[in-house]
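>>> give me coordinates for this.
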Amino acid sequence: MAHEYKATARREGKWWIITVPEIDAVTQARHVREIQTMADGVVTAMLDLDEGEATVTVSIEMPANAKEAWEEAARLQAQSEQSSQRAAALRREAVRNLLTEAQLSQSDAGALLGLSYQRVQQLAKTV
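Okay, the predicted model is just below:
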């Protein structure tokens, strides 16, 4: 069974500094794509293990300002998707109200809403 280690990579200047606290090891990488390889390499070298005898899980620390912007964008996107779903539900409700309560034809409902009668028909059929 492979030994398991946790490593952390953080940006310092032009380098990614990779630390493996369990074995007090530090290495570096120039690019994100190299981090896992370097982490695996430092563990196997420090412990004199064969390849595959250790599993290294790396967590990469994103720079704070980029992380905050990314998380805010994700939050706003989730809100936008919820708003879009709510807007779609309200459109369906408006169409159903015009067709049932106001007893308008699909053509007349479409004219009032700026939609084709085909789109009105689609909205009326969706749940």
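>>> hey, let's count contacts and neighbours off CA atoms from now on
Fine.
>>> elements contacting the helix or strand containing residue 118?
Here residue 118, judged by DSSP states H and E, is contained in helix 117-125. Applying 3 or more CA pairs under 8 Å, 6 or more residues apart in numbering; DSSP states H and E, one finds that helix 117-125 contacts helix 64-96, helix 106-113.
>>> structure for this one too, so we can compare:
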Amino acid sequence: MSTTYTVSVTRDGEWWMVAVRELDALTQARRLGDVDTAARELVLLETGTALDEVSIDMHVELTAGDGDLTARVADLRARRERIEAEEAAVRADTAAFARELAAARVPVRDIATLLGVQCGFGKAGG
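As a prediction, the model looks like this:
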């Protein structure tokens, strides 16, 4: 069973400061991608809990001047997720409609032209 620790991450110069709230302990990481490992290793050192039994709930706090950048990061991520979901839905709808058109004996190349997609056919080597 995994234990989850809450981690606050802030930028300090060239380092990410990693605070494990439940342990009142601090470490650092050079890259944001290294925070999870650094936090789990800190938990191991402080508690003896095996790395594979530790989960991290990471909260990155970013500020610049007077502005909070954390909300902007969250907004962009949410927007990107919505776009990716919409793209997946459009791909599925396009494939389903292409099958309908093919069943109606519309040539594949014409289906591709109608739907604005590539049909995957082409001359060998060119």
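>>> starting at the chain centroid, how far to the helix holding residue 118 of the first structure?
Helix 117-125 of the first structure sits 33 Å away from the centroid of its parent chain (CA atoms, centre = their mean, to the nearest Å).
>>> that one vs helix 106-113, what angle?
The directions of helix 117-125 of the first structure and helix 106-113 differ by 100 degrees, with axes from the mean of the first three to the mean of the last three CA atoms, to 10 degrees as the criterion.
>>> quick check: angle from helix 117-125 of the first structure to helix 64-96?
Going by the same axes, to 10 degrees, helix 117-125 of the first structure makes 100 degrees with helix 64-96.
>>> picking that back up, output the helices and strands packed on helix 117-125 of the first structure as JSON lines; include the columns mean neighbour count and distance to residue 26 of the first structure.
Output for these, formatted as JSON lines (neighbours: other CA atoms under 10 Å; distance: least, CA to CA, whole Å):
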{"stretch": "helix 64-96", "mean neighbour count": "13", "distance to residue 26 of the first structure": "22"}
{"stretch": "helix 106-113", "mean neighbour count": "17", "distance to residue 26 of the first structure": "65"}
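>>> dump the residue contacts of residue 119 of the second structure.
The contact partners of residue 119 of the second structure, by CA atoms under 8 Å, 6 or more residues apart in numbering, come to 108, 109, 112.
>>> not counting its neighbours along the chain, what's nearest the second one?
In space, and not counting its chain neighbours, residue 109 of the second structure is closest to residue 119: 6.2 Å by CA to CA, 6 or more residues apart in numbering.
>>> so which residue is smack in the middle of the second structure?
residue 77 (7.8 Å; CA atoms, centre = their mean).
>>> from residue 60 of the second structure, how far out is it?
13 Å (CA to CA, to the nearest Å).
>>> just residue 104 of the second structure next, same as before
In terms of CA to CA, residue 104 of the second structure sits 53 Å off from residue 60 of the second structure.
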